[in-house]
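Chemist: Below is the structure, and that's it, no one-letter string:
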């Protein structure tokens, strides 16, 4: 254990503290100093994140605790708000217990980021004040922070020493400021007024980060905080998409390109993947604190805003917080907050947000936002889908005897909508019925074939005629696939038809049938035609389609069939005889009407009518 050890000065780096001890120890080599401090001489002198601090604290008699040294005399508080939560404790553990310098890897800062100072720096005025107060100068923690170019206490440009940063050259030497600088040098301020203004803001905010010791906020929470601020600046769309095409020019104009170069944070308007994009997109890695300071300043806030970030800092929410109420009047949870999410799109005409809410009951509705009052939360703009619960309620009310208008009034809908959905449900029921019939008929037909494997198609059809016809009309393809094969004729020796014999025999039948038709003396008088003869003989198709094979029949038909005029003359005589038999006086109009003659009557018909009028009664 070391018997004497100097006290730490305010905001002094641990590197500076150990360098002052080396001077007081009168050790002949730095390795001896390392052995005193860390019980081994292989430790590397590190300016920012030294490790093996638990051993150091033990060797100096627990004069300080490791966590105190880390929070008050290393740059970790500067980084801690912007790193992943789990990594903070890992870094503490690395600095307390190990001698492996892996802190920067755990910090998660990308390579090639904000440049680290190549040399240790000091403020000339601080140098003089420290000598006056403590009798010696020392390395200040705030002066070594990347991106800090001026002293936040005196607003003076920092001067560089000849001592290289231990992040650039690895060695075991501790260089005290008193040994490195004999007389402090005041640097001239060559920056513009605008650049100086930004340099001051960055330096002061960096100092506050070191002093406030803000715990890790969490990368998602940081992003949510920034998104909410961008909404305030109207740099977000209603669907929470960042307007980078507007943000980049405004951000660059706010600082100026030369100022951004001072912090290694150059931006180009046309770039699609800048550090600013990575800062605001879903976080995958940490971003350097200097860039958080720059962006937060652009938003109009300072470091203290990070202390007040609510862990649940929300996005811009045009429809308020979830859960949202279900507005389905047919549901048991009507007006209850049961909808967990809302899908936000943009109205093409007004460019306002449109929220679509989908409930588990199947009810889907939307409205145009943003909601400006509590009452807006319970408004429906349009219904996208009613759902099964609503449809069941409509059917229930309809079955209870309510008409369309009464149902619409209860469900705050309109009559046409109720009518449409009830009609659709009826159609579905019919379709369901048809589906059931289809399935049932197919089963019946299949069973019939299984039970009667030897029956022909005709015989099967005779067994289930209605089933056959329904399947033939509605599923012909299936029916034909599930029919037995056609049976070929078994009698191949059937005599061919003798058309000559058939012609002779049929001609006689035609003559007799024609005479028979003319002898009908009831009210059903029939004109003798090819069809009337064929109908009585059952040979209509033959007389119409095969007449060229039946020359005798053709001649006989020409002989016995009546023209329309012949038939009218015969009918006049027939009707006149009926009137005379009934003792009714025959007049022209009465005979024309009873004979069903048209108004256009030729001379032969008129002569026949006159003859019948003047024919004496028997």
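Modeler: Sure, I can see it. What you are looking at is a predicted structure, and each value in this text was computed from that prediction instead of being measured.

Chemist: okay, CA-based contacts and neighbour counts for the rest of this
Modeler: Will do.

Chemist: what sits against residue 100?
Modeler: Contact analysis of residue 100 by CA atoms under 8 Å, 6 or more residues apart in numbering lists 51, 94.

Chemist: Return the set of buried residues in stretch 62-72.
Modeler: By 16 or more other CA atoms under 10 Å, the buried positions in stretch 62-72 come out as 64, 66, 69-72.

Chemist: Mark which of these are part of strands, please.
Modeler: Of these, none are assigned to strands by DSSP state E.

Chemist: Take the residues you listed and write them to CSV, including distance to residue 257.
Modeler: Converted to CSV, the buried residues of stretch 62-72 look like this (distance: CA to CA, whole Å):
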residue, distance to residue 257
64, 45
66, 41
69, 38
70, 35
71, 34
72, 34
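
Chemist: just checking, what packs against the longest helix belonging to the chain?
Modeler: Scanning the chain for the longest helix, with DSSP state H as the assignment, gives helix 415-451. Contact here means 3 or more CA pairs under 8 Å, 6 or more residues apart in numbering; DSSP states H and E; on that basis helix 415-451 packs against helix 387-399, helix 404-411, helix 465-474.

Chemist: Now with 6 Å, please.
Modeler: helix 404-411 (3 or more CA pairs under 6 Å, 6 or more residues apart in numbering; DSSP states H and E).

Chemist: another structure for you, compare them:
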């Protein structure tokens, strides 16, 4: 080869080889392939070209290009590398360097992927102008060809989808340069995107460019999965043990991106779907997943490729809802108050909210807990509930109880409620002081309540409570007997419960069961459905009624007994219907054809042999 063209920044290797073909003056693409690779059967692969060692040998003497440099800077290997295992990365490099190109997509698992590759090459009109000014000609940019990239990461304008297809069989040995198609742009279409999704599309374009150019090492499938689960835990979408709340994750994911955008990215997940790409990505990793879908998950989690890489490399993979220990002792009575000396934190799950609950036990006997996860540093010094005060706290209480300190002052010293102080005191004199101190406060609250009643003479106790919640609560805790005697009399409104006429409902349901069963029997679908109680209940929208209240519906129960099909009855009906269908096109029905059309399993053929023999011939 002579005059092999210089590779431009962000140029995909396909583009460089297309420019070589154009400049060589050859009209035979297979001859160009033979000149480049020494083999006329090598395909013009866009994303993962192979035979790169042969290409570098054929490049003119003096060139310093190596297969490794081509792979890193001008193929899609770096796009996939962080999300593959180390072994798969080595295998993929070997395939591209040697002559094993046919196995590259099988190696990546792309044939089984529901996300199909872009068929047509894309370009940015602004890049065309800029490249012509800088390099003298336009070329195909590598970062524009990835799935889900609809805008230029540099110019932020929408890409144009050309009429050049690299996926069609007739083009598999053809290299087409960008300049050669710009004279006639018939068939070129600007990609349509919704304005409200521009921010997400921009994120995908920029993160794709970063993946292609920053040369990230493989992150490890297990590490990526742990990172994702940890982020979900912080968002409250997974519990502290790592169990993902799918009923919350799927709707939140769909709402975040919008159904229309996810469908355009071939990544929409219907609410009823199971074992989807998102399930496979967030559960224990067994298969690889397309980088675009990793980017969608990262965007949902509020992360980038760089932050994920840094998080995994710095071992930030474990979810610690209360941070790392040691944790502070919050016993105000202790000398080590606020000192971080607690070494262990027991994490449990709140049964109502599902949030983690941390229990902290200090050597001084003080035990406290709080709900997490902690959001700020101040949360580390927050007590949710004190489970045990401990001996040191009790000793401090006994000491200050002998001093001339009011009840509320004692409570402030000990970091608790005044009532807690009273409940823990045993000294009769202190209790007496407390009662005398409270007497004045009681009179103030009583007058406050009576004044409220007088101003709102027609209000109920609930309405009064709303007007003065604090006053009602104080009286309820300290003077409950008086409060009960001085609240308005409750006025109950008699509510007549609507009673169900089960006899009338039974008659109606029995008719509805019969009609639903007839409808199932008369359906002319390719797949026949057996008449069962569950199927009837689902179609009627009254499944719980048929299973839980049938003892009150005797006529409905009898009707169900009449219309339900056993497995044998259903199989016989299937055989007869398939036989009738076959008779419309065939005068003679063969035994094996009828068995296959009826979908009978081997173990059931014997029990229906007589019917099969009567409707078919061997």
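Modeler: Cool, got the structure. These numbers come from a predicted model, not from an experiment.

Chemist: Could I get the TM-score for this pair?
Modeler: TM-score for the superposed pair, counting by TM-score structural alignment, normalised by the length of the first structure: 0.52. Supporting figures: 358 aligned residues with a CA RMSD of 3.6 Å.

Chemist: re earlier: how about the longest helix of the first structure, which residues are buried there?
Modeler: 418-419, 422, 438, 441-442, 445, 448-449.

Chemist: Just put those residues in a markdown table and tack on distance to residue 518 of the first structure.
Modeler: Shown next, in a markdown table, are those (distance: CA to CA, whole Å):
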| residue | distance to residue 518 of the first structure |
| --- | --- |
| 418 | 67 |
| 419 | 63 |
| 422 | 63 |
| 438 | 53 |
| 441 | 51 |
| 442 | 53 |
| 445 | 51 |
| 448 | 51 |
| 449 | 52 |
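
Chemist: counterpart of residue 234 of the first structure in the second structure?
Modeler: Applying TM-score structural alignment, one finds that residue 234 of the first structure aligns to residue 236 in the second structure.

Chemist: what range in the second structure matches the following helix or strand past the longest helix of the first structure?
Modeler: Sequence-wise, the next helix or strand downstream of helix 415-451 of the first structure (DSSP states H and E) is helix 457-463. Using TM-score structural alignment, none of the residues of the second structure align to helix 457-463 of the first structure.

Chemist: Helix 457-463 of the first structure: how far from the chain's middle?
Modeler: Centroid separation between helix 457-463 of the first structure and its chain, computed with CA atoms, centre = their mean, to the nearest Å, is 56 Å.

Chemist: now the longest helix of the first structure and helix 404-411, what's the angle there?
Modeler: Going by axes from the mean of the first three to the mean of the last three CA atoms, to 10 degrees, helix 415-451 of the first structure is angled at 110 degrees with respect to helix 404-411.

Chemist: Please name every helix or strand in contact with whichever strand or helix holds residue 571 of the first structure.
Modeler: Using DSSP H and E, residue 571 of the first structure maps to helix 564-581. Packing contacts for helix 564-581 of the first structure, counted by 3+ CA pairs under 6 Å, 6+ apart, involve no helix or strand.

Chemist: What distance do you get for residue 313 of the first structure to residue 216 of the first structure?
Modeler: Per CA to CA, to the nearest Å, residue 313 of the first structure is found 15 Å from residue 216 of the first structure.

Chemist: ok, the two, which is more surrounded?
Modeler: Neighbour tally, residue 313 of the first structure and residue 216, criterion other CA atoms under 10 Å: the higher count belongs to residue 216, 21 against 17.

Chemist: that's a helix at that one, yeah?
Modeler: No: applying DSSP: H, G, I helix; E, B strand; the rest coil, one finds residue 216 of the first structure to be coil, outside a helix.

Chemist: Which position in the second structure pairs with it?
Modeler: So, by TM-score structural alignment, residue 216 of the first structure is matched to residue 218.

Chemist: For the longest helix belonging to the second structure, give the aligned segment of the first structure as residue numbers.
Modeler: Longest helix in the second structure by number of residues (criterion: DSSP H): helix 428-455. Against the first structure, there is no aligned range for helix 428-455 of the second structure (TM-score structural alignment).

Chemist: buried sites along that helix?
Modeler: 430-431, 434, 442, 445-446, 449, 452-453.

Chemist: Closest to residue 124 of the second structure out of the residues you listed?
Modeler: residue 452 (73.6 Å; CA to CA).

Chemist: which bit of the second structure covers stretch 581-600 of the first structure?
Modeler: Aligned by TM-score structural alignment, stretch 581-600 of the first structure falls on no residue of the second structure.

Chemist: now do stretch 290-307 of the first structure
Modeler: Against the second structure, stretch 290-307 of the first structure falls on residues 292-309 (TM-score structural alignment).

Chemist: do stretch 390-410 of the first structure as well
Modeler: Going by TM-score structural alignment, stretch 390-410 of the first structure sits over no part of the second structure.

Chemist: got the buried residues for that stretch?
Modeler: For stretch 390-410 of the first structure, using 16+ other CA under 10 Å, the buried residues are 390-391, 393-395, 397-398, 404, 406-408.

Chemist: go on, stretch 131-146 of the first structure?
Modeler: Per 16+ other CA under 10 Å, stretch 131-146 of the first structure contains these buried residues: 137-146.

Chemist: Strands of the second structure, residue ranges please.
Modeler: 120-123, 160-165, 189-190, 327-328, 340-342, 345-349, 356-361, 367-371, 385-388.

Chemist: And stretch 303-316 of the first structure, what's buried?
Modeler: The neighbour-count check on stretch 303-316 of the first structure (16+ other CA under 10 Å) flags 303, 306, 313, 315-316 as buried.

Chemist: Let me know the closest of the residues you listed to residue 246 of the first structure.
Modeler: residue 316 (18.0 Å).

Chemist: Spatially, what comes nearest to the alignment partner in the second structure of that closest one if we skip its sequence neighbours?
Modeler: Residue 316 of the first structure maps onto residue 319 in the second structure, with residues paired by TM-score structural alignment. Distances taken as CA to CA, 6 or more residues apart in numbering place residue 230 nearest to residue 319 of the second structure, at 5.1 Å, with adjacent residues excluded.
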